[in-house]
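K.L.:
okay, structure incoming, though there's no sequence with it:
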């Protein structure tokens, strides 16, 4: 039986009144863990342990990214260990400062596009132009990927 949380129940009721399609409640424990890799490179993860000892992992810094669901704590440890190792290697080889600036600006772009979408009557043509420029950027990223050497894993 799930323990009731009055604030959670109030939120659920209000969200139902707003028309929420579904609300799932899980007994969970949230963990936030951060790693300081130096030179301004901080890696932060959030994971939840849900009822039945299932795990949901997200990387929050240097940018937010859902990593997924895991069935064991060892999978969480393995993923984070490998991820931190990759960031350390990449930091040694690549310019971390430029990467951090790029990651921060990508987050700003995402937030700004959302703000424009939610608060302004933007023409379809303007959105298409932004999408075309974004697709050109994705093509540039793929060109960079193809011409760059892969960082070898241990």
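P.N.:
Received, thanks. The structure displayed is predicted, hence computed values, not measured ones. Numbering: from 1, shown residues only.

K.L.:
contacts and neighbour counts: CA atoms only from here.
P.N.:
Noted.

K.L.:
how far off centre is the helix or strand where residue 15 lies?
P.N.:
Assigned by DSSP states H and E, residue 15 belongs to helix 6-17. Per Cα atoms, centre = their mean, to the nearest Å, the displacement of helix 6-17 from the mean C-alpha position of its chain is 26 Å.

K.L.:
use this one as the comparison:
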């Protein structure tokens, strides 16, 4: 009886770890579309069911650590890319493991795109889709395991 209870508890703990990862919340490496090199580290947080994400590290060799978003047109104009909030307002779609309805900013061109976040591979990767009028591109980010 004790072995059965212990086994059930262990299984529940392991399963909850898997389910807990099937969310965009966490730390991610963004990958350059062209070179497939790691570009930056992004932390996505949940604030009352609404996601936000900030650049916490610039990881390219040639990255300027003091770069600013000089092409941004909103409150992020001329703000440092390090610490910049690039994800705003995404919420979980009802009945799906998809977060949408927010915006994602490309600090390289200052443009904001409609956002869709979909965890894949049991939450080890994140499909990040930015689009305008349904036309856009999807990047795959990789979860940073601590």
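P.N.:
The structure has been received and is ready for your questions. Please read these numbers as outputs of a predicted model, since none were measured by experiment.

K.L.:
quick TM-score on the pair, please.
P.N.:
Laid over one another, the chains give 0.27 as their TM-score (TM-score structural alignment, normalised by the length of the second structure), with 57 aligned residues with a Cα RMSD of 4.1 Å.

K.L.:
does residue 56 of the first structure fall in a helix, a strand, or a coil region?
P.N.:
Secondary structure assignment for residue 56 of the first structure (DSSP: H, G, I helix; E, B strand; the rest coil): strand.

K.L.:
from residue 105 of the first structure, how far off is the residue nearest to it when sequence neighbours are not counted?
P.N.:
In this structure, residue 56 of the first structure finds its nearest non-sequential neighbour in residue 69, 4.5 Å apart by Cα to Cα, 6 or more residues apart in numbering. Separation of residue 69 of the first structure from residue 105 of the first structure (Cα to Cα, to the nearest Å): 28 Å.

K.L.:
again, but for residue 56 of the first structure
P.N.:
Distance of residue 56 of the first structure to residue 105 of the first structure, given as Cα to Cα: 26 Å.

K.L.:
next: residue 46 of the first structure.
P.N.:
Counting by Cα to Cα, the separation of residue 46 of the first structure from residue 105 of the first structure is 22 Å.

K.L.:
and residue 13 of the first structure, by the same measure?
P.N.:
Residue 13 of the first structure sits 37 Å away from residue 105 of the first structure when distances are taken as Cα to Cα.

K.L.:
same deal with residue 114 of the first structure?
P.N.:
Residue 114 of the first structure is 14 Å from residue 105 of the first structure, where distance means Cα to Cα.

K.L.:
same question, residue 83 of the first structure
P.N.:
22 Å.

K.L.:
do the same with residue 35 of the first structure
P.N.:
For residue 35 of the first structure, the distance to residue 105 of the first structure - Cα to Cα - is 21 Å.

K.L.:
same question, residue 143 of the first structure
P.N.:
Taken as Cα to Cα, the span from residue 143 of the first structure to residue 105 of the first structure is 20 Å.

K.L.:
ok but the residue nearest to residue 56 of the first structure is inside a strand, no?
P.N.:
Yes. Using three-state DSSP, the assignment for residue 69 of the first structure is a strand.

K.L.:
give the contact list for it.
P.N.:
By Cα atoms under 8 Å, 6 or more residues apart in numbering, the contact list for residue 69 of the first structure reads 54-57.

K.L.:
now those residues as CSV including distance to residue 98 of the first structure and neighbour count?
P.N.:
Output for the contacts of residue 69 of the first structure, formatted as CSV (distance: Cα to Cα, whole Å; neighbours: other Cα atoms under 10 Å):
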residue, distance to residue 98 of the first structure, neighbour count
54, 36, 14
55, 33, 21
56, 30, 18
57, 26, 22
